[in-house]
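Trainee: mind folding the following:
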Amino acid sequence: MATRIVTFLGLGSGRFPERYEPVRYRGEKGIHGPTALHDVPTIAEAEGPVTLVVLGTVEVEQTWFASDLYLTLLRRDLGPCPMPLVRLVVIPKGASTEERWEIFEQLVALVDPDRPVVPGEVRPTGIVVDITHGFRSQPFFAAAAIAFAQSERRRRWTEAKSPAVPVRIAYAAYEPSGGPGPDRGQNATRSDAPAEQVVVPIWDLTQFLDVLRWNTALDGLLRHGRADDLAGLLEGAEKEARPRAASAEDHKEIGKQIGPLSRFRKAASAFAEGLVTVRVPALITEL
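Mentor: Here you go, the predicted structure:
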């Protein structure tokens, strides 16, 4: 197991010695911090060796890396967790069409598990793209690049049979001082507690990207008679549903959760096969 994290980094603010306000973050496995670096909980909870790719402008490089500030804070706040391999990728500001295409191409390469991003990197079995500090259109480019790379990878997988690698999108829902406190009730404010006591949730936005994959897969079936992408998504949904179904005491509930997915997957595959082999009965009865 190995994890690659691709994250954006901004300049931060001179109001804080650490450029960003130190707060605690709620990850999937617990609360981390306080820290000024929102990547710390993602690194701490990652499986296997971690590679961290930081995307930033020339100004970010001068502010965070020329002075070694970023690496110093990262070593300190990770505590006993192993230090990841770190690479800074300098990106343009995206002020022109050419610069925006350059950012897109860089992101496509960085979410490709078959392209090592640093010497000695273990091929990742999972990739996390953190858009918390994505500036202006950068989060949009990240989503577009992931969708493009996954589509391109599925085409390559058909030829090379290399294993798929899940890509997650993460966002730390930090709110500046004076706004509603993320984990302290709707009527609470940031002024109710010191910043280091604030707990910032990390949202998993991957499902919104999955909508594009489902739409593309359905389009492939309805317009071109291809069911492989849709069958793969349905099979993945079945696997995700099984742990939830297994915890259900009512066996009928298990069938309700898994049965429709399995039937739809088999019907779509049979329908697509019927189109290829011109089996008219299958075309009429399967869907």
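Trainee: going by C-alpha atoms from here, please, whenever you check contacts or count neighbours.
Mentor: Will do.
Trainee: and residue 99, what is it in contact with?
Mentor: Contact analysis of residue 99 by Cα atoms under 8 Å, 6 or more residues apart in numbering lists 92, 93.
Trainee: in which helix or strand does it reside?
Mentor: helix 97-110 (DSSP states H and E).
Trainee: what comes up buried for that helix?
Mentor: For helix 97-110, a neighbour-count test (16 or more other Cα atoms under 10 Å) marks 100, 103, 104, 106, 107, 108, 109, 110 as buried.
Trainee: and the residues you listed as a markdown table, adding distance to residue 238?
Mentor: As requested, these are arranged in a markdown table below (distance: Cα to Cα, whole Å):
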| residue | distance to residue 238 |
| --- | --- |
| 100 | 38 |
| 103 | 35 |
| 104 | 33 |
| 106 | 34 |
| 107 | 30 |
| 108 | 29 |
| 109 | 30 |
| 110 | 29 |
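Trainee: determine the set of other helices and strands touching the longest helix belonging to the chain.
Mentor: Counting residues, the longest helix in the chain under DSSP state H turns out to be helix 251-277. Counting contacts by 3 or more Cα pairs under 8 Å, 6 or more residues apart in numbering; DSSP states H and E, helix 251-277 packs against helix 228-246, helix 280-285.
Trainee: so which of those helices is nearest residue 220?
Mentor: helix 228-246 (7.8 Å; Cα to Cα).
Trainee: quick revisit: out of the buried residues of helix 97-110, who's nearest residue 229?
Mentor: Scanning these for proximity to residue 229, where the rule is Cα to Cα, the winner is residue 108, at 20.2 Å.
Trainee: quick check: nearest residue in space to that closest one, chain neighbours excluded?
Mentor: Spatial nearest neighbour of residue 108, excluding adjacent residues (Cα to Cα, 6 or more residues apart in numbering): residue 145 at 5.0 Å.
Trainee: then residue 89?
Mentor: Using Cα to Cα, 6+ apart, the nearest residue to residue 89 is residue 55, at 5.0 Å.
Trainee: same check on residue 64?
Mentor: residue 70 (5.2 Å).
Trainee: okay, the helices and strands packed on helix 251-277, which one's buried deepest?
Mentor: helix 228-246 (a mean of 16; mean count of other Cα atoms under 10 Å).
Trainee: tell me the angle it makes with helix 251-277.
Mentor: Inter-element angle recorded for helix 228-246 and helix 251-277: 170 degrees (by axes from the mean of the first three to the mean of the last three Cα atoms, to 10 degrees).
Trainee: structure for this one too, so we can compare:
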Amino acid sequence: MRLITFLGTGNYAETRYTFNGQECQTRYVAAALATFLQADEITVLATEQAYTSHAQGLTEELERLQLPRPTIRRIPSGGNTDELWQQFGIISDAVTEGNVAQVSFDITHGFRAQPFFAAAVINYLRSTLDTVPAMQAFYGEWRRDEATSPIWDISTFIGLLNWSSSLQSFMKTGHGAGLATLARQENAAIQKAGQGERPRTLASLAESIRAFSDNISTVRVPQIITGKERGSASDVLAKIAQSEAEVRTHFMPLFPVLEQLQAKLQGIPADSLFSPQGHQAMLELAKLYVSYERYPEAAIVLREGWVSLYAETQGADEQQLKSDVRNNMESRWNAAEGKDSPERIADQIRNVRNDIQHGGFKEKDARNPANSLIRDLQILLDKFEAKLKA
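Mentor: Below is the predicted model of the structure:
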């Protein structure tokens, strides 16, 4: 385990640091943390002034406690943009060099923006590297007028970076596997800790998000909107309602987005695909795909939604999805809105969908720019919405 600590310039006074029932009498919180965490390596980040003030004292204290000799890296004070980028690079190197399995940050004496940069580096590395060390963060609260000074584990806020990334992925793209995995892991940790009342609905919320995400990724329109009993969108909404209190208590990072998620999914559940409610649900699902910038899927849903308008009867979804019945729907759609109709909507939708799905490999579509396809798709969505309102 590598401890990365920031060295400041203060007049550090001796105290008895405490952490998880352990105690260490020292001037330096880094020495106490290295003792408590049994650090194998210690990297000290210090400005020139901090180095002059404390590098020797900290080195001697680590030696006294029979701890590893520190690697001391000079960092600029961060007075301009160039120095800030130098700080970023130095902190990044301190984390990644040597492929260490675990890194702990001591931000107690971070100067100016150094703790902020530590968080930025953690987030950057998690987003860009396939494998990163397990990371923790700690802060030592020196108490002037008390015999002991506690060290706080603030690693929760590193976990917040995981939540931020997973939530952004789900809300912006519909990819929820990472969020579901994180929710399951957090739930398992809470259950294992066994402190206070254990959550009972968080696992099912995570599972509903995973199922919805899988259906979104594979464009399972019936399963999203209806399903055998209720669709995965409806299931997510139900699980949100059931778990809201527990999310607020145990998963606070997830709570603020629940209302946003509810708003995104509210118009999608329906009892049948072949009903006014079902037609509107397919419009809302196509819009959701557009908001995710997933245009091929939006084109698929738009086409199937328009074909479904030409069902001879409402309801009876299993019967309506049989191949011969569906083929008859498509024939009626083409007859009504194909090449012999004024707007040739069926041909327009077919052209947009095929152009996207064939990746521009059709000769007549090869030079069709992406922004033109997106514009045409949005126009067709607007026309579908207008038709439903007519």
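Trainee: superposing both, give me the TM-score.
Mentor: The TM-score (TM-score structural alignment, normalised by the length of the first structure) is 0.72; 228 aligned residues with a Cα RMSD of 2.2 Å.
Trainee: so the helix holding residue 99 of the first structure corresponds to what in the second structure?
Mentor: Under TM-score structural alignment, helix 97-110 of the first structure corresponds to residues 81-94 of the second structure.
Trainee: that stretch vs the first structure, average offset?
Mentor: Aligned to the first structure and superposed, stretch 81-94 of the second structure gives a mean residue distance of 1.3 Å (mean Cα distance after the TM-score superposition for the first structure).
Trainee: how far does that stretch sit from the chain's center?
Mentor: Distance of stretch 81-94 of the second structure from its chain centroid, counting by Cα atoms, centre = their mean, to the nearest Å, is 26 Å.
Trainee: and what of stretch 147-155 of the second structure?
Mentor: With Cα atoms, centre = their mean, you get 29 Å for stretch 147-155 of the second structure.
Trainee: please apply the same query to stretch 26-37 of the second structure.
Mentor: 34 Å.
Trainee: before we move on, the earlier item: closest one to residue 279 of the first structure out of the buried residues of helix 97-110 of the first structure, please.
Mentor: Comparing those against residue 279 of the first structure with Cα to Cα places residue 108 closest, at 40.0 Å.
Trainee: how far away is residue 93 of the second structure from residue 73 of the second structure?
Mentor: 10 Å (Cα to Cα, to the nearest Å).
Trainee: I misspoke; the intended subject was residue 111 of the second structure.
Mentor: 14 Å.
Trainee: then residue 90 of the second structure?
Mentor: Residue 90 of the second structure is 8 Å from residue 73 of the second structure, by Cα to Cα.
Trainee: now residue 17 of the second structure
Mentor: Per Cα to Cα, residue 17 of the second structure is found 25 Å from residue 73 of the second structure.
Trainee: ok, those two, which is more surrounded?
Mentor: Applying other Cα atoms under 10 Å to residue 17 of the second structure and residue 73 shows that residue 17 carries more neighbours, namely 26 against 16.
Trainee: mind listing what the corresponding residue of the first structure for that one touches?
Mentor: Counting by TM-score structural alignment, residue 17 of the second structure corresponds to residue 25 in the first structure. By Cα under 8 Å, 6+ apart, the contact set of residue 25 of the first structure is 31, 32, 33, 34, 38, 41, 172, 199, 200, 201, 202.
Trainee: just to check, the third one is in contact with residue 76?
Mentor: No. Contact between residue 33 of the first structure and residue 76 fails when scored by Cα atoms under 8 Å: they sit 10.7 Å apart.
Trainee: between these two, who's got more neighbours?
Mentor: More neighbours surround residue 33 than the other of residue 33 of the first structure and residue 76, with 19 against 12 (other Cα under 10 Å).
Trainee: now name the helix or strand holding that one.
Mentor: strand 31-35.
Trainee: what about the aligned partner of residue 128 of the second structure in the first structure, distance to residue 146 of the first structure?
Mentor: Aligning on TM-score structural alignment places residue 128 of the second structure opposite residue 152 in the first structure. Distance, residue 152 of the first structure to residue 146 of the first structure, by Cα to Cα: 10 Å.
Trainee: tell me where the stretch 251-390 of the second structure has helices.
Mentor: Taking DSSP state H, counting those that start in this stretch as the test, the helices found in the stretch 251-390 of the second structure are 255-265, 276-291, 295-308, 317-320, 323-337, 345-357, 370-389.
Trainee: dump those helices into JSON lines; add mean neighbour count and distance to residue 69 of the second structure as well.
Mentor: Output for the helices of the stretch 251-390 of the second structure, formatted as JSON lines (neighbours: other Cα atoms under 10 Å; distance: least, Cα to Cα, whole Å):
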{"stretch": "helix 255-265", "mean neighbour count": "15", "distance to residue 69 of the second structure": "44"}
{"stretch": "helix 276-291", "mean neighbour count": "22", "distance to residue 69 of the second structure": "54"}
{"stretch": "helix 295-308", "mean neighbour count": "22", "distance to residue 69 of the second structure": "56"}
{"stretch": "helix 317-320", "mean neighbour count": "15", "distance to residue 69 of the second structure": "71"}
{"stretch": "helix 323-337", "mean neighbour count": "16", "distance to residue 69 of the second structure": "74"}
{"stretch": "helix 345-357", "mean neighbour count": "19", "distance to residue 69 of the second structure": "60"}
{"stretch": "helix 370-389", "mean neighbour count": "15", "distance to residue 69 of the second structure": "58"}
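Trainee: so the closest residue to residue 53 of the second structure other than its chain neighbours, which of the three states?
Mentor: Distances taken as Cα to Cα, 6+ apart put residue 9 closest to residue 53 of the second structure, at 6.0 Å, once the chain neighbours are dropped. For residue 9 of the second structure, the assignment made with DSSP: H, G, I helix; E, B strand; the rest coil gives coil.
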